[in-house]
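> Structure here, sequence nowhere to be found:
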C-alpha cells in the first residue's frame, strides 16, 4: 500500500468511526475478555487503542453483512471482528529468527470468584488431579483478593467447562511471567555456555559444589547487561541506589529479540566474552523482583563473573526465546 492509499484508508476509518466515547462499556470489555482471553484492564486498553487507531483494519459494511450471522453467533460484534482481523494479519512467518530453546508453558493467576471461588471448584473445573496453589494479592482496584496458579492447559479446560455449563461468568486470568530459577544441588546445572552432563564439567568432590551459588544463597552476585545495568531501573525495582562493579563473563553472547532488547545466550566458547556490570543481590525479595521484571523469556543460570582480578561464581539471566539473526 503506497502513501496515498494509506491516507485514503485512514480517511475511510475516520468517516466510519462511530460517534461514541473511547471509554469502553462493561459489555464490550466482557466480550473482549471472552473472545481474546484478555484481563479486564487489558480488554479496556485494547478497545481504547482500537477505537483511536485510524490505521486499523477496516471491515466494510458489505463485508460485515456477509459474515455477520456467523460471527454474532460466536459472540463478535463488528468492532471485535475488526480486532480479530488485526490479530490474524499480525501472525506471519519470521524467517529472520532462529530458535534457541523452547519456552516454558504459560502460567496464569486465576482470581477466585463466582463459580470458581475456591481451589476445589477450580480443580474440578480443570479436571486436575492436584489442587492448585493459592496466592493472595490485589485486584485492578487495589482490593485484597485471592488467586490460584494454573497452567495454560488448565486455563483452556476451565473455559471449556464454563462454556459447556452455559455460564456467562467471565473468569479473570492474569499472566504470571517470571524468570525460572531451578539450580541443581548436585551439579553445576544450569550454567551459561556449559553442558554440565559432560564428564569434564561434573563435580568430582563436594568441595566443587561449593564453587556454585546454592539455590537459596544470599547475598549473591548477579551479572547484569541491558536494562538491568541501568541504575534507574534498579532503583525503581528495588528501591535503592545500585552499586555496580564493572564486570565481564565468558561462554555467552549478546543477541537481540523483538528488534531492541538485549538477550544473553549460550556461546559454548570460553573465548566469547560479554561486558557488563556485577550487582550484589541481597535477598530473596530482591531476586523475586528481578525475576518478575525479566519475565519467563529468561531463566537464571550459573556463570563465572570476572571483576578486576577476581573470578566469582554468580548468576545471570539467560534468554530462552527466539533471537534475531
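Yep, that arrived. Remember, predicted model here, so these are calculated numbers, not experimental data. Residues are numbered from 1 along each chain as shown.
> Every contact and neighbour count from this point should use C-alpha atoms.
Noted.
> mind listing the strands for the stretch 1-150 of the chain?
97-99, 107-111, 134-138, 144-151 (DSSP state E, counting those that start in this stretch).
> Select, out of these, the one closest to residue 181.
Comparison of the strands of the stretch 1-150 of the chain against residue 181 by Cα to Cα identifies strand 107-111 as nearest, at 14.8 Å.
> Of the strands of the stretch 1-150 of the chain, which stretch is the most buried?
Highest mean neighbour count among those (mean count of other Cα atoms under 10 Å): strand 107-111, with a mean of 22.
> Packing partners of it?
strand 144-151, helix 152-164, strand 173-176 (3 or more Cα pairs under 8 Å, 6 or more residues apart in numbering; DSSP states H and E).
> can you put the strands of the stretch 1-150 of the chain in a markdown table and add distance to residue 175?
Converted to a markdown table, the strands of the stretch 1-150 of the chain look like this (distance: least, Cα to Cα, whole Å):
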| stretch | distance to residue 175 |
| --- | --- |
| strand 97-99 | 23 |
| strand 107-111 | 5 |
| strand 134-138 | 14 |
| strand 144-151 | 10 |
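> Put this next to the previous one:
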C-alpha cells in the first residue's frame, strides 16, 4: 500500500497562546491567553510529529469530475469574509446552517479535521459552489492533509441535501497528528482571521 507523509499544517500567523487546560472537570478553561511560550512549544511538537510520522491514506484523492454542488464547511470557511476573500467573490456568499451525521471533529493544530464516527454529529454551513475554479481554490486552501468526499446533510425539519462535498482528514483517524478538541470559530476570528484574509488578498493580487 502506498505510504504518504502527513504534511505540515499551513503557515500560521503569529498566534496568541491557547488557554490552559483545566486541572479538573469542575474548572472552566481560561479565556485569557497565557504566556506565548506555551503555543510555540505546542506548534514545535506538532511539526516534529508530522515530519517523522507516516501513515496509509484511507481516503485517496477523489477523481470524480466536478459538477456544481453544495459544500459543507465546518472550520474557517464558515466565515463569509474568509470565503469571499479566498475566492475573490464580488458579494458576500450566502451560507446556510446545516448538520452532518456520522462524523466528528478532531483538531490538527488550530485547524479542525473531520473523521468518521458512528453517532457523531457536526454543525456547519452549506454553500453552493458553482464553478470548478472555485472548488480548486478551496481544495488548495485545505492542503493535501484533507481530501473531499460526498455526503448528505440536514437543514432542519427533515429537509436533506444530497451529493454535498466536504473536506475530511486524508490520513488515519487515529493518527497522532490529531487531538481531541473543538474548533472555536469566534476565537479563530479574533486572533487569526485578519492574517488569513490578508494572505488570500495578496495571493489573488
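It's in. In this text, all values refer to a predicted model and were calculated from it rather than measured experimentally.
> TM-score them against each other, please.
The TM-score (TM-score structural alignment, normalised by the length of structure 2) is 0.54; 125 aligned residues with a Cα RMSD of 3.0 Å.
> for the strands of the stretch 1-150 of structure 1, which one sits closest to residue 291 of structure 1?
strand 107-111 (14.3 Å).
> nearest spatial neighbour of residue 254 of structure 1, skipping sequence neighbours?
Computed as Cα to Cα, 6 or more residues apart in numbering, the closest residue to residue 254 of structure 1 that is not its neighbour in sequence is residue 264, at 4.7 Å.
> For the aligned residue in structure 2 for the one you found, give its distance to residue 144 of structure 2.
Using TM-score structural alignment, the equivalent of residue 264 of structure 1 in structure 2 is residue 114. Note on residue 114 of structure 2: its distance to residue 144 of structure 2, by Cα to Cα, to the nearest Å, is 14 Å.
> Looking at those two, which one has more neighbours?
Neighbour tally, residue 114 of structure 2 and residue 144, criterion other Cα atoms under 10 Å: the higher count belongs to residue 114, 21 against 17.
> and the gap between residue 132 of structure 2 and residue 57 of structure 2?
Distance from residue 132 of structure 2 to residue 57 of structure 2, by Cα to Cα: 25 Å.
> which other helices and strands contact the lengthiest strand in structure 2?
Counting by DSSP state E, the longest strand found in structure 2 is strand 111-129. Judged by 3+ Cα pairs under 8 Å, 6+ apart, the packing partners of strand 111-129 of structure 2 are strand 69-73, strand 96-108, strand 159-169.
> out of residue 132 and residue 57 of structure 2, which sits in the more crowded spot?
residue 57 (19 against 14).
> Surely that one and residue 3 touch.
Yes - counting by Cα atoms under 8 Å, residue 3 is a contact partner of residue 57 of structure 2 at 7.0 Å.
> Spatially nearest residue to residue 175 of structure 1, not counting backbone neighbours?
For residue 175 of structure 1, the spatially nearest residue (Cα to Cα, 6+ apart) is residue 108, at 4.6 Å.
> counterpart of the one you found in structure 2?
Checking TM-score structural alignment: residue 108 of structure 1 goes with nothing.
> Return the distance of the helix or strand encompassing residue 234 of structure 1 from the chain's centre.
Element membership for residue 234 of structure 1 (DSSP states H and E) is helix 231-238. Centroid separation for helix 231-238 of structure 1 versus its chain: 20 Å, with Cα atoms, centre = their mean, to the nearest Å.
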